[in-house]
Structures are given as C-alpha cells and as structure tokens.
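K.L.:
This is a predicted model, with the sequence first.
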Amino acid sequence: MNKSRPVTTRKTILRTMAVAGIMVLAGGLRFWNLENQSVWLDELASVANLDAPAYCGNLYGMQINCPTHTMGPLYYCLQYHAARLFSLDVYGLRVLNVALGLLCVLAVFEAGRWLCGWSCGLLAALCVTLSPQHIWFSQEPRPYILLTLLAVLSAYFLMRAV
C-alpha cells in the first residue's frame, strides 16, 4: 500500500543528485585554470578603481578614468564588495563571476524544469554547464555573466507571471 512513497523518494534523490552533479561539473569547469589567465585590457576597466576607500570613490574613479563607460553600476557594486571579501588578486577578482555563472546554471535548470519538466531542466543546465562561451564569461571579471543571469531570471519570472 505504501510502495509508491519510496519510489517517489528515490526519484527525488536521483534528481537532486543529478542537479548536484551538474553543479559540481559546472563549478569544476569554471574554477579550472582560473588563476592562470592574465587580466586583459578591457578587464582592467572593471578592476581599476577597486582599491578606492569607498564605493562612491570607485564609481567616481570609473567615470574619470573611462568617461565613455556606459555599463550600469550593479556589477561594479557587487565586485567592489566581493574584492573586500576575497582579495584583489586575479583569483579573488574572478570568484564573483564564477558564483554568478553557477547561479545562472541553477536558474536555467529551474526555468527548464518549470517550463518542460525535470529532464528538460537537467538538459538545459547541462548545456549551459558545458557551453564554452558561458564558461569564458564566468571566468572573466566583466559584467556579461551578470547580464546573462538577470536575463534568465527575467525570462523565468515572466513565464511564471503569465
């Protein structure tokens, strides 16, 4: 009589393990070789003023050093505080983007799961996990991965609202 409950529990455990496995793979691919990549010129725009004593000084310095800079301040706010939490070395500067990339993998999984079911969510998360462009954006201290995450979350919440 109670035989369906263990099957459901086992299925839930397997699904959770699959998501955890994809997240471990995503983390491994994004953390692999993270500190060995040099900082490029466009990445220096992101890190040029992180040593400012206050966040407002960071934004002011960006406007002075790069007056044509048109990206919004959210990423730079997150990066400023992440640099305080971790460090100003190459690894510390890129940890925020790796975390945002992992959140993006989870957001794609949840959007796919909500839209088409567990298998679709797992497949979508695996595709994002293995995407070379997504891995690159997750390792580069630029706001592109935050834009990707916010776009996925916007689409997900729009689907939920409609």
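P.N.:
Looks like it came in fine.

K.L.:
From now on I want contacts and neighbour counts done on CA atoms only, so please keep to that.
P.N.:
Fine.

K.L.:
Please enumerate the helices of this structure.
P.N.:
Using DSSP state H, the helices of the chain run over 4-31, 41-47, 55-65, 74-85, 90-116, 118-130, 132-139, 144-161.

K.L.:
most tightly surrounded among these?
P.N.:
Neighbour counts (mean count of other CA atoms under 10 Å) averaged over each of these peak at helix 90-116, with a mean of 22.

K.L.:
Now do that helix: distance to the chain's middle.
P.N.:
4 Å (CA atoms, centre = their mean, to the nearest Å).

K.L.:
In terms of secondary structure, what does that helix contact?
P.N.:
Judged by 3 or more CA pairs under 8 Å, 6 or more residues apart in numbering; DSSP states H and E, helix 90-116 is in contact with helix 4-31, helix 74-85, helix 118-130, helix 132-139, helix 144-161.

K.L.:
In addition, the following structure is provided for comparison:
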Amino acid sequence: MNVTRRQNLALLALIVIFLVAFAVRIYALDAQSMWIDEGVTHDLAMRTMDDSARRVASAVHVPLYFWTMHLWIGVAGDSVFTMRFVSVAFSLLTVALAYALGRKLFGITAGLAAAAFIALNTFSIYYAQEMRMYAMLSAVAGGALWFYIRFIQHLRWRDGVILAILNTMGTLTHYTFAFFMVAQGVMAVLWMAFIGYRALRARSGLDIAAGWRALWPTLWRYTAVNLLWLLLYTPWILGGGPSRIGIHPNISPAVPLEQLLREIQGWLAFGRTYEQNMGGMGIAVYLLLIFGLLIQPKARRDAWTWWKMLLPVAWVLVMLAVYLYLELYLRYMRFLLPAQLAFALWMGRGVWVLWHLQTRHQESWTRYLPKAAAAMAVVGLLFNMSNGLDPLYNDPQHQRDNYKA
C-alpha cells in the first residue's frame, strides 16, 4: 500500500472516530436535569469574573473554567444543552489530541487506536456531558503534553513559553493538574539522566564534566519554564486561593487497595460502566499494556525511543501514586480523567507494536498473525466499550440526581 493511500485511509478512520465520539457525547445531552454541582457552575458563570474568582477561592476551586463559561453564555446562552456543550467540545479536543500525540510519539496506528479508546470510553463520555471542569482539565493536559514533548526534544523557547502558559491554564482549571506536572518533572529528570549518562560513557572512563555539560541546557531551560509558570500563577497564590486546599476535608470513605486498583483500572480502560461492559476483554487490555512496554526488535534503541515509550506509562503511574498517597479513594475518580488519555496512549502503543511486529518467516502466512491479533483486540475492546453506552444513558446508577422531579 503506497503512502498516500495509507494516509487517506488513516484520515478516513480518524473522521469516523471523531464522528462517533461526537454522536455518543451529544446524544441525550440535556435529557437529565442540571444537578447541584452544575447549578453552582451556572451561578458562578452568571457572575462577573472578579466575583466568581473570589467565590471559587473560598470553595477550594480555581476560576478558569468558570470564566470560560461566563464568556460562552454571553455568546450561546445559558441553556443546559449549550452549557454542557462546552464539555463536549473539550472532550472532542482530547480525542483529537490523543490521535496527534499517539502519532507523534509512536505512529499513525497508535494515534488512531488511542483516539478510538477515548471516543467510546464511558469515563470520558460521562464527564463530556457534565457542566464541570473535568473535560477541560483533560484537554489542557493533552495540549500541555504536546508542547512538553516538543520542548524536551528541541529546547525551543517558543514551545517552553506555550508549555508554561498551558500549565498555568491547567492549574487554574483544577488543582489536581499538579499531578500531571509532577509527571512532567519525573520524565524531565529521566531524560536528563539519559543524556547525562550517554555523555558520561561517550569517552573512555567517566567524564563527569561532559555529563554535566550535556544535561545543563535541558536543566536550566526546564527550570526557567517552571519559573515562568510560577510567575504566571503567582497572582492566584497571592490572592489566597491555594491556602484553603488543606481546609477542605477528604470525605471519600476508605476502600481496600485491591478494590480501588480494580476500579481505577476498569474506569481507565473501559469507563465507569466497566462492570457491565468489560466482559472477558480485560485480558486484551493487559496484552496491549504489555506490548506497550516493548521495543520492537529492529527499532532504534536510543534514549529518545525509551523515553517516548515510558512517557504515557509514567503519566499514569505518577498520577496514580499521588492519588493513592492522598487517599482520595472512589469519590474523586474524576480527578483521574487526564490519566485516561495517558492510559489510551499506552494501550495505543501496544496496538502499534503488535501491528508492526514481524514474525521470523516473513514469506509465510504467519506474518499476518500479529496484525490479526491487534485488530481482534481493538475490535473486541471497542465492541465491549460500546456496550457500556446503554447503561450510561439509562441505568439509574449512572444517572445524576433528578432536580426536575
């Protein structure tokens, strides 16, 4: 298959994925009444930006989402449909970013798979239909990751400035964006360790000065980017917003670690309806995650290849570690929505590795087995994910409180 035809097929597949993602998010968007937290959003969005900022600071929130809603209702009105549509738009942006990130990091196959996994995941769909900030949080994280990769790779100031701005937007959307910034820091340190070690070993013996010279450009530029973020975020800090974080109680009841990890895994892979639509496809998730940790036999095994492979893995694991450390349990699962993007990229890489895996005998029919396995895994997972749509829309356990009654 020539390159042009392959690109056209990929574009067609992406359009189909995007249309499906739009359809399942727009369906019955205003069927449920505005519930209490959405009522708070409506109230704050109707106020002036200055007034809403003062009020959210006292309620352990940050103002950017409410400012966005304030501007939106000035254009589109304040109906339930139009206000929830903002979350639909941000969720669709996350689908597009999943494709772009998967393609940039690994390849077209990974991007398409990651986008499809988000498109039908009921965790993503649920918060795409809610008048709250979580869909925006995930989209901003995806955009920040794009410029973070570009900055780490090329060390261009333009990318660094945009990264600092997006990190500021993220931390002004929800405080838990800091989880993602911790993951950024972990991967930046890992990259500096890679390049420093490479320079150390480049000559006979250990040349510490060479290692330091190699990592210094990344170290000081990344430090400068984070200082710029801190500068941009300082007005909110001086306003006293973050000072109230410790006052807000954690009211999530404790659950056993095994149960919590099972819930998180189910939500990230299939969505909040995972108990009803996972079926026997959990093994396919593990298969793709394992393949997502492999380097293809004939691929380059340089530091950049390893770093890209570890990026979505670290994002998931760091966010999960912080979440567990804070003992947020089941009540605050929505804080992990950005990690669902990383989980989809991890699974998407598994699809990509499996799809391009070469068998020992390339002239035999067995060369098609890896592609067949990858296709079966993706189709099976998407089919089971689609089975979660009906319970998401109609099962009372997935419905918000009805304030119309």
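P.N.:
That came through, no problem. Because the structure is predicted, anything quoted here is derived from the model rather than measured.

K.L.:
what's the TM between chain one and chain two?
P.N.:
Here the superposed chains carry a TM-score of 0.85, computed using TM-score structural alignment, normalised by the length of structure 1; 152 aligned residues with a CA RMSD of 1.8 Å.

K.L.:
Now render the helices and strands packed on helix 90-116 of structure 1 as CSV, adding distance to Y91 of structure 1.
P.N.:
Output for these, formatted as CSV (distance: least, CA to CA, whole Å):
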stretch, distance to Y91 of structure 1
helix 4-31, 9
helix 74-85, 10
helix 118-130, 20
helix 132-139, 9
helix 144-161, 16
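
K.L.:
what does Q79 of structure 1 align to in structure 2?
P.N.:
Superposed on structure 2 with TM-score structural alignment, Q79 of structure 1 falls opposite M69.

K.L.:
Distance of its match relative to G160 of structure 2?
P.N.:
27 Å (CA to CA, to the nearest Å).

K.L.:
Kindly report the same for I125 of structure 2.
P.N.:
Distance from I125 of structure 2 to G160 of structure 2, by CA to CA: 31 Å.

K.L.:
before we move on, what about L324 of structure 2?
P.N.:
Counting by CA to CA, the gap from L324 of structure 2 to G160 of structure 2 is 30 Å.

K.L.:
In terms of neighbours, single out the busier of these two.
P.N.:
G160 (26 against 14; other CA atoms under 10 Å).

K.L.:
quick one: which helix or strand includes that one?
P.N.:
Per DSSP states H and E, G160 of structure 2 falls inside helix 157-171.

K.L.:
For that helix, name the packing helices and strands.
P.N.:
Here helix 157-171 of structure 2 touches helix 134-154, helix 177-200, helix 208-238, going by 3+ CA pairs under 8 Å, 6+ apart.

K.L.:
and the first one, what does it pack onto?
P.N.:
This means helix 134-154 of structure 2. Using 3+ CA pairs under 8 Å, 6+ apart, helix 134-154 of structure 2 sits against helix 80-105, helix 122-128, helix 157-171, helix 177-200, helix 337-355.

K.L.:
State the span of structure 1 onto which the first one is aligned.
P.N.:
Using TM-score structural alignment, the residues of structure 1 aligned to helix 80-105 of structure 2 are 90-115.

K.L.:
and if you look at the third one?
P.N.:
With TM-score structural alignment applied, helix 157-171 of structure 2 matches no range in structure 1.

K.L.:
And for the last one?
P.N.:
Alignment note (TM-score structural alignment): helix 337-355 of structure 2 is unmatched in structure 1.

K.L.:
Now do that helix: distance to the chain's middle.
P.N.:
Its chain's C-alpha centre and that of helix 337-355 of structure 2 lie 10 Å apart, by CA atoms, centre = their mean.
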